[in-house]
Structure formats: C-alpha cells, structure tokens
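> The sequence and its predicted three-dimensional model are supplied below.
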Amino acid sequence: MQRRNIFAASAAAGAAALATPALSQGRIEWRMVTIWPRNLPGPGVAAQRCADRIGQLSGGRLTVRLFAAGEVVPAPGAFDAVAAGTADLYHGVPSFWISKSPGIGFFGSFPFGLTAYERQGWMMHGGGQPLYDQMYARFGIKPFIVGDSGPQWMGFFRREIRSADDFRGLRFRTAGLGGEMFRRAGASVVTLPAGEIFSALQSGTIDAAEFVGPFSDLPLGLHQVAKNYYYPGVQEPSSAEEIGINMARWNALPDDLKTVVRIAALSLHEETTTEYDTRHPIALQELVSRHGVTVREVPRELLQVFASTAADMMAEYRSHSDAQVKQIADSYATYRERSQAYMMQSYGAIFNARGAAIRRG
C-alpha cells in the first residue's frame, strides 16, 4: 500500500457529524473518532473492524460510524472529544493520554513490562480491569482493550547507534511511558500522530522514530529515509489498543448492548493481536529483502541504561502521591513479578528449545 493511499482521508465530514447520537426506531448510531489514518494496516484497519463488529453483533441496533484522525478531530484530541461528549467513542492507545495521569500508561504498556498475553491476564484475572475502569472514570470514559500489537521495535534511526552516548540528544518520535524512559535516558522526545512521522523524519526534524512494528511501520514509509531498524523495543513489550466510550452514552445502553460491546472487545483482542503476530515477520522480511533495511540490536550498554531508568520509574510510581497511580503500579508490578519466573520456564524455555531444534533441521 502506498503512503498516498493511506493518508488520502476524506475531510468532507464536518463537526456536525459528531452531534448527539442518532436514534431511529430504537436504533443507535455512535460516532467513533480515531488517532489513526484511515485503513492504516494494523491499527487503522482494526479501528474499522471494531466499528463493524459492534454493528454486526448488535444486529444493527447499535452502529458505529468511523472518522479517521483529522477528519473531524485531530488525533491528540480524540480522548478529550469523547470525555466532553462531542464524540461517542474513540479508538486509540493509552500511551497517547499519559499527560492526564501516568497511571493510564500501564494499561497500554510499561518498559520491560508485561507482554500482550500477560497484560490481558492481568486485566481479566489479576485485578487490572477494575483499576482501568476507575482511572478512566475520572474523565467520564468507559474503556475496553480491543487488541495488542505485541512487542514493539525500538524504531528507525537515521544513524547507527553504537553506545549510550550516541543515543543522548537524539530527537526521537515516541510516546507513552516508554517515551518517558527514553526522555530520562537522554533523548529529546517528540510525540507525533502517525500521519506526521514520515515528513518529520524526512525533513530531519527528528532523528529517529518508533511507531509499532514491521506490519504497521512498513506502510508509513519510514524505511525510505532511515535504514537502521532497532530491536528489542523494551519501551513497549506490548502495546494495547483500546476504545473509550463516553460514560453517559455507555450508561444509556441497555444491558444486552453493553454485553455486545464487551464481547466485541474480547473477540477483537484475539483477532487483532494474532494478526500482528502473523503479519510482523512477513513485513520484516520485506523491509530487509526489498528495501535494504538493516536490522540492528540495541547495544547492551544502552539496554542497561534503559533497564535502570525503567526500574527508577516503577519505584517512583509505586510511591506516587496519587493513590490510584500507586495502586495501579503496585498491581502491575506484582503481577509481573509473579509471572516472570514461570514464563521463562514455560514459554521462554519452549522458544529456546524450539530454536535449537529448528537450527538442527
């Protein structure tokens, strides 16, 4: 897919399209705003899939009309538009809203934190969902996780990074608590929506950029101007996608339609997360074989800086003056500590054994 096709979003719909939800013979229409270009592989497609799924499962009683980033609301304004009731729901990521509270960031990812499947386990069985609901209720929003892009890549860099000194001072597009880690490690962090990253990297306004991973990074075209692609993306071992629904709109739904939204969110998490895991390796091969991208590992010295910084951040949040942030950080860290040894003995050991078996042929 060419960049010009991805970003050819229609701006014909005006702000009037985000008026009070349409009601016709018992049917409800919600207006969804997103932080993504329309049909961007990965999150843009997932947003449309979410809108369609709710309509399908409700038998058309609750339909969702999607407006991509910039069509009626700029990407950074999606959360506030829903909180204010000028839009009914948004599709985005928690990392975009951490200026509201650092506690929000944990539901998307934390540096050196939970994988997608661990984070979903924390949400569903480890007390995460009630904390998620409580935090977003501050802003009049009912949230649901609807997917996860899996482990992020550290991103595309115009120049090779050989040491921690090479990293310091870089103008780096990133976001969320991972972005806060990079800032504390010495980068000059710039948060940009997806549609603005390429031009900033091309013009030299930024030196490096991370977005998601190969599946979504490839169509952005970042590889055209930065050939060094770094892993691991320890800033986001997972990256949850979410919908946030205006609380008044949510409360007005009958119980059966609330169930529809919950089931849609669960089914979308499974479908979207496994799609990323399937598409990432295919896109990575294309980046390397067709576009001359060089895959590089983050220098160990720099990883150690990141690890120390992330540990300081966790300690800070676990003693935060906001009791709700502290509770979220404590719950997240406790789940991570309990999960770590078992995951290394189960999934980690299986990956190591499988790799050895594959190498033997």
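Nice, thanks for sending it over.
> alpha carbons only for contacts and neighbour counts from here, please
Fine.
> Look up how far Arg338 lies from Ala194.
35 Å (Cα to Cα, to the nearest Å).
> ok, the two, which is more surrounded?
Ala194 (21 against 10; other Cα atoms under 10 Å).
> close enough to count as contact, that one and Thr34?
No - in this structure, Ala194 is not within contact of Thr34 by Cα atoms under 8 Å, at 11.3 Å.
> mind listing the strands for the stretch 201-350 of the chain?
208-209, 228-231, 240-246, 294-297 (DSSP state E, counting those that start in this stretch).
> Okay, one more to line up with it:
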Amino acid sequence: MDRRKFLTGAGALALTGCSRTPELEHRRRVNWRMATSWPAGMPILQDGAELFARKVADLTNGQFNIEVFAADELMSGFAVFEAASRGDIDCFHSSSYYWAEKVPGCQWFSSVPFGLNTQGCLSWLFSGNGMKLWADLYRKHNLIPYPMGTTGSQMGGWFKDRVETLEDIANLRIRIPGLAGRVYSRLGATVFSLPLSKIYTAMKDGTINAADWVGPHLDKRMGLDNLAPYYYYPGWHEPSGILELGINAASFAQLPPDLQAVVKAAAQWVTQYMIAELSAKNAEALYEIRSGGTVEVISFPREIIEVFHRTSEQVLEAEAGKDVMARTINEDYKRFLARWVDWGMVESVGYFDMMR
C-alpha cells in the first residue's frame, strides 16, 4: 500500500483528532455559522446539529468551529434554505421537503410515501444516482446538499378519533407536511403545516384533531400521548425521513480538501448516531405508551392504506410534472425502488415474520 495515499484518506481524519500537527497549528482558523429548523434543546434533532459542530472541531483540533443557532435564534426554522443560498449563513440543518414550493424535486431526498425506507434511501443516495441528482438540483441555489441524520420510519400519527372510512379522513384537521399533506388534502382533509412549536397547542385547543410528528420517543416528549387516544401506524408517508446538511457552495469551496472531507465525515457520523439513538429510544417509548393504558396503538385499516397508496401515486406524478428536474429525479427513484423493494421484503419482512 502507498503510505502517502493512505494518510490522505480516512486515516488522516483519525490522526487529526489525535495530534496537533504543525500544519494545523499554522492554518487560518475557519469559523462557520449554522442555523437549524429545530427548537433549542430538541433531543436528537438539534442535538445532532450540535454534535456535528463538536465533531468537526474535534477532528480539526479546534481549527474549524461551527456556531449553531436553533430555530428562531437567528432566523425562523423555515428561512434557513434561503439564508444559506444567499450566504448569510454557511450551512443549515433541516429536512428537504420544507422547500417543496420553491424546489419541487427536493422532496424525494427526504421521504416519499410508500417509497424507500432509511436503508434503501441511503443506498439510493450513495450507491445509486441520488447524490448526483441532489447536487444538480441544488446547484442553481448555490448550495451543496449532504445527508445528515434521519428520523427513520415514522409512525402514522396521533388521532383524536378512529380512522375507519374515507369520511373519517375528510373530517380531519391534520398537521402533516410535504407530500403526505397533499395526499390528505386530495382526500378532503384540512391540512396544516405547523412548526413543531405550535403542534401541541393546536392539538390541545382543537385547531387540529390529528397530527404527525416523528415517532414514539419525540412524540411522547412533546406530550402528544396526553392529547389523543389513537396512535396509528405504519408511517406510510415518511418511511425514510432523511435530514439534510445544506452548505453554501462558496463557503465549501473555500475549504481545503481535507476540511471538506471532515464536513462529510462528521455528517455521516451524525447519521449513524441518529439511527442508533432513535431506534433504541423509540423501542422504549413505544413500550411505555402501550403500557400506559390510555393510548391504543393501531394499524390503519387495509382499505385505507390502499387509498393512501393510490392517492400517493397521483400526488407523486403531479409533483414530478412541475419541472424537468423533479421528473428526472422521480423516474430514477422509481427505477431504484423497483429493484430494491424485493430485497427489502426478503431481508426485513421475511425476518420479522420469522420472529413472530
């Protein structure tokens, strides 16, 4: 092995975290600002952004520092995309489907109803054409996207009343964003795209009678289990929940190659952290919710799921028709999904059927 090539790869990242080299000592310090879409103190999501900043600092012996601002500290959580695009901040942490009105194609890089789960979506991004398409999509916005974290497969949401018929869906006033919101809207529901800070209050005062957030751990921390007696699954609308690190292109270009590699390595570390943390804590929270005796954890009826599926296909085609890039991304995503889903069924469904 060429020792010099080895040291310019992953080995170099490890070494920078262990020793202070003369090169790092004399390099100009880099200071970035990051804004997120998450409230201050938000477990796992805001924690993930702050962990990313700490990891970057650790890997560079404090030469590269990122100041992290939660939603509403520097700007609203929904303003971060435009701010990074203009160069007001160097990067942001959010979910790509929040920008759907401006960039229709972005939705495929977060979660697609009845689409790839977390493992499948990461496979499409890194081993398929996903990352190239995402970079192409954001280029005209002066942004470089990179996956950083995931909420995993979500739950179907909290409902004050049972959902058994199409009439029940039409009577909903539901907080749910993105493509899923468009599905519910087509089925007659009144859809709200509320930020996290307003979900609990809107559910409590009756403005909404149903809400999607993430999954057992974060939902329980918000107190949604005290407001609605029915907790539905599966999360057909968000099976992957990939989160994004959006980086101003000029800020990234000014970094030397090794610091660019640090940014990507730290983002991947955060993704691994979120997968492990949410999986462990969702298992514990779901057990507590079931054991509490006041909430019924229940599956959507098969007939309703089939309606969701048909309507989702219509919504996806309509969204893909909004511009050329959205159509290109949708077609590539569908091709990958068609091949991957058979393996996913064998790997996951087959295994869990065996465990029953």
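Received it, and whenever you're ready, just let me know what you need. Owing to the predicted nature of the structure, the values given are computational and were not obtained by experimental measurement.
> TM-score for the pair, please.
Between these two chains, after superposing, the TM-score reads 0.89 (TM-score structural alignment, normalised by the length of the second structure); 331 aligned residues with a Cα RMSD of 1.6 Å.
> picking that back up, quick one: closest of the strands of the stretch 201-350 of the first structure to Gln304 of the first structure.
Across the strands of the stretch 201-350 of the first structure, Gln304 of the first structure has its closest neighbour in strand 294-297 (13.2 Å, Cα to Cα).
> What's the average distance for the closest one when superposed on the second structure?
Here strand 294-297 of the first structure, set against the second structure after superposition, deviates by a mean of 1.3 Å using mean Cα distance after the TM-score superposition for the first structure.
> Relative to the second structure, which residues correspond to that strand?
Under TM-score structural alignment, the alignment places strand 294-297 of the first structure onto residues 296-299 of the second structure.
> now swap in stretch 141-148 of the first structure and tell me
So stretch 141-148 of the first structure sits over residues 143-150 in the second structure, by TM-score structural alignment.
> what does the matching stretch rub up against?
45, 48, 84-85, 93, 118, 131, 134-135, 138, 240-249, 252, 264, 267-268, 270-275 (Cα atoms under 8 Å, 6 or more residues apart in numbering).
> counterpart of Leu194 of the second structure in the first structure?
When the first structure is aligned by TM-score structural alignment, the residue opposite Leu194 of the second structure is Leu192.
> Identify the residues contacting the residue lying closest to its match once chain neighbours are set aside.
Sequence neighbours aside, Arg173 is the residue nearest to Leu192 of the first structure in space, at 6.5 Å (criterion: Cα to Cα, 6 or more residues apart in numbering). By Cα under 8 Å, 6+ apart, the contact set of Arg173 of the first structure is Val189, Val190, Thr191, Leu192, Ile197, Ile206, Ala208, Ala209, Glu210.
> Identify the residues contacting the helix or strand encompassing the first one?
Same thing as Val189 of the first structure. Using DSSP states H and E, Val189 of the first structure sits in strand 188-190. Outside strand 188-190 of the first structure, the residues that touch it by Cα under 8 Å, 6+ apart are 168-175, 179-180, 182-183, 206.
> switch the cut-off to 6 Å
Gly169, Leu170, Arg171, Phe172, Arg173, Arg183 (Cα atoms under 6 Å, 6 or more residues apart in numbering).
> Likewise for stretch 101-117 of the second structure?
Ser96, Tyr97, Trp236, His237, Glu238, Pro239, Ser240, Gly241, Ile242, Ala326.
> Of the contacts of strand 188-190 of the first structure, which belong to helices?
Arg183 (DSSP state H).
> how far apart are stretch 262-277 of the first structure and its match in the second structure?
By mean Cα distance after the TM-score superposition for the first structure, the fitted stretch 262-277 of the first structure averages 1.5 Å away from its aligned residues in the second structure.
> now that stretch: which residue numbers in the second structure?
Under TM-score structural alignment, the match for stretch 262-277 of the first structure is residues 264-279.
> which of the residues in that stretch are buried?
264-271, 273-275, 278-279 (16 or more other Cα atoms under 10 Å).
> ok now it, how far from the chain's centre?
From the chain centre to the centre of stretch 264-279 of the second structure is a distance of 12 Å (Cα atoms, centre = their mean, to the nearest Å).
> and His93 of the second structure, which of the three is it?
strand (DSSP: H, G, I helix; E, B strand; the rest coil).
> From Ser127 of the second structure, how far off is it?
Counting by Cα to Cα, the separation of His93 of the second structure from Ser127 of the second structure is 23 Å.
> what about the helices in the stretch 201-350 of the second structure?
Applying DSSP state H, counting those that start in this stretch to the stretch 201-350 of the second structure gives helices spanning 216-222, 249-253, 257-292, 302-320, 324-344, 350-355.
> The fifth one vs the first structure - mean distance after superposition?
Average distance, helix 324-344 of the second structure versus aligned residues of the first structure after superposition (mean Cα distance after the TM-score superposition for the first structure): 0.9 Å.
> Where in the first structure does that helix fall?
With TM-score structural alignment as the criterion, helix 324-344 of the second structure aligns to 323-343.
> and the gap between the counterpart of Gly105 of the first structure in the second structure and Asp58 of the second structure?
Applying TM-score structural alignment, one finds that Gly105 of the first structure aligns to Gln107 in the second structure. In this view, Gln107 of the second structure and Asp58 of the second structure are 33 Å apart by Cα to Cα.
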